[in-house]
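Participant: coords please:
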Amino acid sequence: MNNPVFAPRVSIEQVEEGQELAPKFDADGLLAVVTTDAETGDVLMLGYMNADALRLTIETGEAHYWSRSRKLLWHKGASSGLIQKVVDLRIDDDQDAVWLRVEVAGSGASCHVGYRSCFYRSVPLGAPVAPGLKLTFEEDNKIFDPSEVYGDAPNPTQL
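Facilitator: Now for the predicted structure:
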């Protein structure tokens, strides 16, 4: 799927070794995005971008994503004030995934649940996998109260 904003994908050499941005969006028109803290390297979140989100991120220097649950373009921090300023944007070798290194405005939180990172729990290794497998919280406290930041806005995720 080509997008007129980006270069067409014409060869493996062009995509993997060339200097043209020719992203490969999946069947849903999305790229996976790993977002890390520019200072610490901590993983903050995994998100997705469509062509518009990638274009806006490049043009504004602030992270934009595509919300798969809400089916809309999302400027990270627009409602919470926790804007992600992009320090570095990298694309992987076959141009189907993006890595953002960001500075987060305000408290530095990136998770809508109130934690700094969306990866605030770990899964125990070496244990049998069965219903009831207990997760371990790796972040002790929420950085903000989501109800104070978002009010009665609908939860951005769906079960």
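Participant: from here on, just use CA atoms for contacts and neighbour counts.
Facilitator: Fine.
Participant: helices along the protein, start to end?
Facilitator: Secondary structure of the chain (DSSP state H): helices at 12-17, 51-60, 146-150.
Participant: out of the ones you listed, deepest packed?
Facilitator: Using mean count of other Cα atoms under 10 Å, the stretch among the helices of the chain with the greatest mean number of neighbours is helix 51-60 (a mean of 17).
Participant: my guess is residue 88 contacts residue 63. True?
Facilitator: No: in this structure residue 88 lies outside contact range of residue 63 using Cα atoms under 8 Å: 10.8 Å.
Participant: mind listing what the residue positioned nearest the centre of the chain touches?
Facilitator: Among the residues of the chain, the one closest to the centroid is residue 47, at 3.1 Å (Cα atoms, centre = their mean). For residue 47, the contact set (Cα atoms under 8 Å, 6 or more residues apart in numbering) comprises 32-35, 65-67.
Participant: I have a second one here; can you model it like the first so I can compare?
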Amino acid sequence: MASDAPADSVPALPDPVSRARLVDAVRFDRDGLVACIAQQHDTGEVLMMAWMNRTALEETLATGRVTYWSRSRAALWRKGETSGQVQRLIDLRLDCDGDTLLALVDQTGVACHTGRRSCFYRAMRGDALVALTEPEADPAELYGR
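Facilitator: Sure thing, here's the model as predicted:
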């Protein structure tokens, strides 16, 4: 599902037959889930990792808006539904084993629930785990907490 379209245009979504072929190629785990890594399409920045079930994957492919499966809520999680921090699908890739997805996305705002652009903001520096970036948005404002 490649797109050469500008970032502000809607990506071309695959037809239903192609979507079904992709979904059928995925090796979901025993819980019916597959890991999905979200990466900003134009910069390569890794934003987050979340889970998809078959329904979330099918909805993502059908709508172009990334949808995950929330294990804690046991429900579909339409990224940005409450926060406005939407991920628009640009391309979706399946790894060689068929058990991990890479979603190239156009991320609106921040991806992490901590208010940071990426969930991967901590690293070891010397003997300490440190935050490499500060929040760009207040989680309380994003999620009404």
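Participant: looking at residue 88 and residue 63 of the first structure, which one has more neighbours?
Facilitator: Shown here are residue 88 of the first structure and residue 63; by other Cα atoms under 10 Å, residue 63 has more neighbours (25 against 13).
Participant: in terms of contact, does the more buried one touch residue 85 like I think?
Facilitator: Yes: between residue 63 of the first structure and residue 85 there is a contact under Cα under 8 Å: 6.5 Å.
Participant: if we can go back for a sec, just give me the closest of the contacts of residue 47 of the first structure to residue 80 of the first structure.
Facilitator: Taking Cα to Cα as the measure, residue 80 of the first structure lies nearest residue 65 of the contacts of residue 47 of the first structure, at 14.9 Å.
Participant: roughly how far does the equivalent of the closest one over in the second structure sit from residue 24 of the second structure?
Facilitator: The alignment partner of residue 65 of the first structure in the second structure, by TM-score structural alignment, is residue 68. Distance of residue 68 of the second structure to residue 24 of the second structure, computed by Cα to Cα, to the nearest Å: 17 Å.
Participant: strands of the second structure, start to end?
Facilitator: For the second structure, strands defined by DSSP state E occupy the ranges 34-40, 46-52, 67-70, 75-78, 87-94, 100-107, 122-125, 128-131.
Participant: the second one maps to which residues in the first structure?
Facilitator: The one in question is strand 46-52 of the second structure. Mapped onto the first structure using TM-score structural alignment, strand 46-52 of the second structure covers residues 43-49.
Participant: check the mean deviation of the matching stretch from the second structure.
Facilitator: Taking mean Cα distance after the TM-score superposition for the first structure, the mean distance separating stretch 43-49 of the first structure from the aligned residues in the second structure is 0.5 Å.
Participant: quick check: buried residues in that stretch?
Facilitator: For stretch 43-49 of the first structure, burial by neighbour count (16 or more other Cα atoms under 10 Å) applies to 43-49.
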